[in-house]
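# Return atomic coordinates for the entry below.
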Amino acid sequence: MSEPRRLEVLRAIVEDYVHSREPVGSKALVERHRLGVSSATIRNDMALLEEEGLITAPHTSSGRIPTDKGYRLFVDRIAEVKPLSAPEKRAIRALLESADDLDDVLDRTVRLLAQLTNQVAVVQYPHLGAASVRHIEFVLLAPGRVLVVLISTNGAVQQRVASVPAGTQEDELADLRHRFLGKVSGVRLPSVPQELAACTAELPPARQALGKSLAHSLEQLSGANREDRIVMAGTANLARSTLDFPLTIGPVLEALEEQVVMLRLLSEMEQDALGVSVRIGRENPYGGLAEASVIATGYGPDALAKVGILGPTRMDYPTTMAAVRAVARYLSRILDES
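Here you go, the predicted model:
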């Protein structure tokens, strides 16, 4: 059996099984694919693939289905990730570019990716520690109440209401915003408290109380850690894939609910030459995902946070990989421009 034909037979089995969810026989392969050999030759090829652990027979007299090892070889031999269609690209761009803030962007991202792939989509919040201050704003809401806004370079907009002296005027807020922004603009978020402390120490006595109150709120916002959060969409898609989980779908749902499991898995996944990472079945360290695959890629300036999908091992890998990579690129572009 030649290596190229072996890969062609495996590819055909994977594609047919993904499409039909039915075990694939030699006769069907000959009829549906231009393999250039007889059914008898294909049967011999399939026997060798089975000996190598790349395909298996779920029933005694059935056709064959891919194993985790077979899916892995198929994924590793994908020469290139096919691009999305022009309408799909336009839909991604239109939906994400109209978002209001980071929360809205990430929510739209997972809903869009779930629709494109018919899988569960997940996105990890960007690591704020790697972000810097882009802008701050103080808005007088009422006597003694000021809205403090911190915008970071990764697109996050955070805000909280601060209690300030009752006689605070808008010109005082404008003065302090100018002073603070001069100190912290472009500063990484973990270093903001030190810069604010230095700035408040230099304030005139009449501004000390107001300055300390506003600085405290900015410190709280700069230290808000959101990188241990993920956003999900499309969990209902799993309900339509129950046949792909012979035992039970319960462990998969539990893994999704246990965000720490998904966060740990996403953080460990390293991108391949095609710019994506694929974990198939038992390659996932968490036992509950033994019948699932996870496809993810990094996004943002540092590409530390991940966006991806989770679904059954029987999935359209080329199309799903393309969707994940395309959405991640648009997401990175929008965060860079925001």
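
# all contacts plus neighbour counts: C-alpha atoms, from now on.
Will do.

# who touches the helix or strand containing residue 197?
Element membership of residue 197, judged by DSSP states H and E, is helix 192-201. Contact partners of helix 192-201, identified using C-alpha atoms under 8 Å, 6 or more residues apart in numbering, comprise 179, 180, 183, 184, 208, 211, 212, 215, 219, 222.

# biggest separation within the residues you listed, which pair?
Distances among the contacts of helix 192-201 were taken as C-alpha to C-alpha; the most separated pair is 208 and 222, at 20.5 Å.

# out of the two, which sits in the busier spot?
residue 222 (24 against 14; other C-alpha atoms under 10 Å).

# Going by neighbour count, which residues in the next helix or strand after the helix holding residue 197 are buried?
With elements assigned by DSSP H and E, the helix or strand that comes after helix 192-201 is helix 205-222. By neighbour count with 16 or more other C-alpha atoms under 10 Å, helix 205-222 contains the buried residues 207, 210-215, 217-222.

# now for the helix or strand following helix 205-222, which elements pack on it?
Using DSSP H and E, the next helix or strand after helix 205-222 towards the C-terminus is strand 230-233. Identification of packing neighbours for strand 230-233 by 3 or more C-alpha pairs under 8 Å, 6 or more residues apart in numbering; DSSP states H and E yields helix 102-117, strand 120-124.

# mind redoing it with 10 Å?
Counting by 3 or more C-alpha pairs under 10 Å, 6 or more residues apart in numbering; DSSP states H and E, the packing neighbours recorded for strand 230-233 are helix 102-117, strand 120-124, helix 250-257, helix 259-268, strand 305-312.

# Any idea which of the ones you listed gets closest to residue 298?
Between those, strand 305-312 lies closest to residue 298; by C-alpha to C-alpha that is 4.3 Å.

# tell me the angle that closest one makes with helix 259-268.
110 degrees (axes from the mean of the first three to the mean of the last three C-alpha atoms, to 10 degrees).

# quick one on the thing from earlier: okay, angle between the helix holding residue 197 and helix 205-222 too, please.
170 degrees.

# list the contacts for residue 116?
Shown in contact with residue 116 (C-alpha atoms under 10 Å, 6 or more residues apart in numbering): 88, 92, 110, 319, 320, 323, 324, 327.

# Next one: the third one relative to residue 79, how far apart?
This points to residue 110. The gap separating residue 110 from residue 79 is 27 Å, by C-alpha to C-alpha, to the nearest Å.

# next up, for comparison:
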Amino acid sequence: MVTERGLQVLRAIVQDYVDTHEPVGSRTIVERHAFGVSAATIRNDMALLEDEELITAPHTSSGRVPTDKGYRVFVDHLAELRPLTHAQRAAISSFLEGPTDLDDVLMRTVRALTQVTGQVAIVQYPSFEQASVSHVELVNLGGGRVLVVVVTDTGRVSQRLALVHDELDDTDIVRLRALFGDLVVRRSVREGAQRVGALLADDEASAADGSAPDGATRAIARVLAEELDEFRQDRLLLAGAANLARRESDFRGSIYPLLEAIEEQVTLLRLMGEMVADEHGLAASIGRENEPFGLSEASVVTSDYDATGGTARVGVLGPTRMDYPSNLASVRAVARYLSRMLDDDENAR
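Below is the predicted model of the structure:
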């Protein structure tokens, strides 16, 4: 069992190792931290920590470095998160100032977080399955091209080009807009997707109204179905992948599994979905805890943020040798900014 002073020694080792990337010895701890005991006493505490597999010697006659288990105990016993500096808070607020829609908000969020932490920043889109479609707009671009714009009551906006292969006039656009508006507006994304799917499944449905060419109706319906289906999918936005390459020396093996997880997203979505948050909405998954996801050399810290219809997560991905107090404080601060912005936007509508 680790004593209170043992936890303090572990905290000192983690902090010094994160700061210096050098193994930490007992003499260094005595010099840098006010324990009020001798180096010999600290060595005894370190021996007990090593017995508990919380620290290890990377090579003979060296200082000690934290193990993944040691990082876990350190995070679980954090007395408080490190306050953000004025510069960090200013960076977050300036990045998140004046966004125009949810996609823009979330893109600004990951850019702010990667700048503040120096890690790969991740934000999870809220689930839009229960969101309602508030507006469908069709814009005739000519040459058989129609821009399909879908807006939800949660602020999500998508726009996609439909190739209808027919030249449409204003009357056609008005009628098609009314057709698809009646089909999906003021309905949930799930119900809207089902209704558009039913339209596509019925060979005669697209011509039943008689108000627009069948080919145009079906082309726009296919695009609308794909957009509504994408609204229902779990999705991430990421920024700062280049930080992994800059910190490659922090990884014992290849960073390729991390880059693959960033590209594929499915692994990160599963991992973030299984992380258990504390009463403050914070969660951390460290090193070998991520082995089932092929990310045993990485850590992920996240914070929940509030969005219409539930919560989602924002966080950072990086090596196990990371500044956990600062990174946890950063993701919590960004999550709070994001929750407040989305709430303000919801109240404004």
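
# can I get the buried residues of helix 205-222 of structure 1 in CSV with distance to residue 285 of structure 1?
CSV is the format used below for the buried residues of helix 205-222 of structure 1 (distance: C-alpha to C-alpha, whole Å):
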residue, distance to residue 285 of structure 1
207, 55
210, 51
211, 49
212, 47
213, 47
214, 45
215, 44
217, 40
218, 39
219, 37
220, 36
221, 35
222, 34
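
# what about residue 21 of structure 2, distance to residue 265 of structure 2?
Counting by C-alpha to C-alpha, the gap from residue 21 of structure 2 to residue 265 of structure 2 is 30 Å.

# on that earlier part again, if you compare the helices and strands packed on strand 230-233 of structure 1, which one is most tucked away?
Across those, the average number of neighbours (mean count of other C-alpha atoms under 10 Å) peaks for strand 120-124, which reaches a mean of 27.

# now for that strand, which elements pack on it?
Strand 120-124 of structure 1 sits against helix 102-117, strand 230-233, helix 236-239, helix 259-268, strand 292-299, strand 305-312, with contacts defined as 3+ C-alpha pairs under 10 Å, 6+ apart.

# Could you pick out the longest helix of structure 2?
helix 324-348 (DSSP state H).

# For residue 219 of structure 2, the count of nearby residues, please.
Neighbours of residue 219 of structure 2 under the rule other C-alpha under 10 Å: 18.

# That one contacts residue 160, correct?
No - Residue 219 of structure 2 is beyond contact range of residue 160, at 11.6 Å (criterion: C-alpha atoms under 10 Å).

# Common neighbours of the two, please.
Common neighbours of residue 219 of structure 2 and residue 160 (criterion: C-alpha under 10 Å, 6+ apart): residue 146.

# JSON lines please, covering the helices and strands packed on strand 230-233 of structure 1 and showing distance to residue 43 of structure 1.
Listed next are these as JSON lines, based on distance: least, C-alpha to C-alpha, whole Å:
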{"stretch": "helix 102-117", "distance to residue 43 of structure 1": "33"}
{"stretch": "strand 120-124", "distance to residue 43 of structure 1": "36"}
{"stretch": "helix 250-257", "distance to residue 43 of structure 1": "35"}
{"stretch": "helix 259-268", "distance to residue 43 of structure 1": "38"}
{"stretch": "strand 305-312", "distance to residue 43 of structure 1": "27"}
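
# where's residue 103 of structure 2 relative to residue 151 of structure 2, distance?
Counting by C-alpha to C-alpha - residue 103 of structure 2 and residue 151 of structure 2 are separated by 12 Å.

# And for residue 20 of structure 2?
Distance, residue 20 of structure 2 to residue 151 of structure 2, by C-alpha to C-alpha: 49 Å.

# Between the two, which has more neighbouring residues?
Ranked by neighbour count (other C-alpha under 10 Å), residue 20 of structure 2 and residue 151 place residue 151 first, with 17 against 9.

# so what's the closest residue to the more buried one other than its chain neighbours up against?
Residue nearest to residue 151 of structure 2 in three dimensions, not counting chain neighbours: residue 157, with 4.6 Å by C-alpha to C-alpha, 6 or more residues apart in numbering. Shown in contact with residue 157 of structure 2 (C-alpha under 10 Å, 6+ apart): 101, 102, 103, 104, 133, 135, 136, 149, 150, 151, 227, 231.

# so what corresponds to residue 157 of structure 2 in structure 1?
Superposed on structure 1 with TM-score structural alignment, residue 157 of structure 2 falls opposite residue 157.

# same question, residue 284 of structure 2
Using TM-score structural alignment, residue 284 of structure 2 sits opposite residue 278 in structure 1.

# Go ahead and list the helix or strand containing its match.
strand 277-280.

# Mean distance of that strand to its aligned residues in structure 2, please.
Per the superposition on structure 2, strand 277-280 of structure 1 and its aligned residues are separated by 0.8 Å on average (mean C-alpha distance after the TM-score superposition for structure 1).

# What lies in contact with that strand?
Applying C-alpha under 10 Å, 6+ apart, the contact partners of strand 277-280 of structure 1 are 67-69, 71-72, 75-76, 265-266, 268-272, 284-285, 289-298, 308-314, 317, 321, 325.

# roughly how far is it from the heart of the chain?
Strand 277-280 of structure 1 sits 13 Å away from the centroid of its parent chain (C-alpha atoms, centre = their mean, to the nearest Å).

# The counterpart of residue 69 of structure 1 in structure 2 and residue 15 of structure 2, how far apart?
Mapped onto structure 2 by TM-score structural alignment, residue 69 of structure 1 lines up with residue 69. Per C-alpha to C-alpha, residue 69 of structure 2 is found 15 Å from residue 15 of structure 2.
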